[in-house]
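J.: need a structure here:
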Amino acid sequence: MGRPIGSVNKEKPFNDALRIALRSRPLALRRVADQLLDKAEQGNLAYIRELVDRLDGKAVQVVDRQDVPIHELSDVELYRIAAGGGLNPDTMLLLPPAKVRPDDPS
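T.: The predicted model follows:
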């Protein structure tokens, strides 16, 4: 579900101010990018991460739930395990069936 219409997060005053400043100093952004590349090239891990995040997007955070008791797993996780996929998110996802009454013959 997305943000509701009229969300207060829509306004980004710092972003607006930065864009105005960059219009008046168009080469400033290029110099900043050059400095980022220089620091990354020198092996500074923080700058390398920043560069990779800007080019490829931030890495997806993986949540390892293999030590969670079975009663705390979701239905989707349990069906994935039952299908032989374990908790590995790269395996095919089987969705649980719709709610079935115990007396339902189907």
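
J.: hey, let's count contacts and neighbours off CA atoms from now on
T.: Noted.

J.: Spatially, and excluding backbone neighbours, which residue is closest to residue 36.
T.: Of all residues not flanking residue 36 in the chain, residue 47 sits nearest, at 6.2 Å (CA to CA, 6 or more residues apart in numbering).

J.: what's near enough to touch residue 39?
T.: Neighbour list for residue 39: 47-48 [criterion: CA atoms under 8 Å, 6 or more residues apart in numbering].

J.: tell me the SS of it?
T.: Secondary structure, DSSP: H, G, I helix; E, B strand; the rest coil: residue 39 is helix.

J.: please give me the structure for this one as well, since I'd like to look at both together:
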Amino acid sequence: MKKLLFFLISVYVLCASVPAEALTIRNKCSYPVAGSLKSAESNVNVAQFRLAPGEKIRLLKGFNKTKLIMHMTPDVHQLDELGVNKAEIDNPDTYIELKPGEKGITIEIY
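T.: As a prediction, the model looks like this:
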């Protein structure tokens, strides 16, 4: 029984750590979020997005390994929620979750 439990946990860990294959962004906020992705080297806009609550999007599939800068803002009418958040992304094959925070959006990069 212990061996079976160890095997199932091992399989779960290996499956959960599979690369994202593209930049995947999930909005876990209760409001829409709009943003853009720019190349850190050339400051050229690469992609723009607007995510509804609970929506997930995959961007830049097959994109070169380059550093990106993500700017985003909540799409709300409450002034206390407004604010532009910024995150640097080292690898375009990552998974990002956007969650509500005290001052705008909390970004979790996996």
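
J.: Any idea what the TM-score comes out to?
T.: Superposed pair, TM-score by TM-score structural alignment, normalised by the length of the first structure: 0.23. Supporting alignment: 43 aligned residues with a CA RMSD of 4.5 Å.

J.: Near residue 8 of the second structure, how many other residues are there?
T.: When neighbours are defined as other CA atoms under 10 Å, residue 8 of the second structure has 12 of them.

J.: In a strand, it, correct?
T.: No: read with three-state DSSP, residue 8 of the second structure is helix and lies in no strand.

J.: how close does it get to residue 27 of the second structure?
T.: 30 Å (CA to CA, to the nearest Å).

J.: Test my guess that the residue nearest to residue 36 of the first structure contacts residue 40.
T.: Yes: with contact defined as CA atoms under 8 Å, residue 47 of the first structure counts as touching residue 40 (4.9 Å).

J.: what's the overlap in contacts for the two?
T.: Counting by CA under 8 Å, 6+ apart, no residue touches both residue 47 of the first structure and residue 40.

J.: burial count for residue 46 of the second structure?
T.: Residues lying near residue 46 of the second structure (other CA under 10 Å) number 14.

J.: Okay, buried residues for the helix or strand hosting it please.
T.: Applying DSSP states H and E as the criterion places residue 46 of the second structure in strand 45-51. Judged by neighbour count (16 or more other CA atoms under 10 Å), strand 45-51 of the second structure contains these buried residues: 50-51.

J.: Show me the contact partners of it.
T.: Contacts of strand 45-51 of the second structure (CA under 8 Å, 6+ apart): 26-27, 32-39, 57, 59-60.
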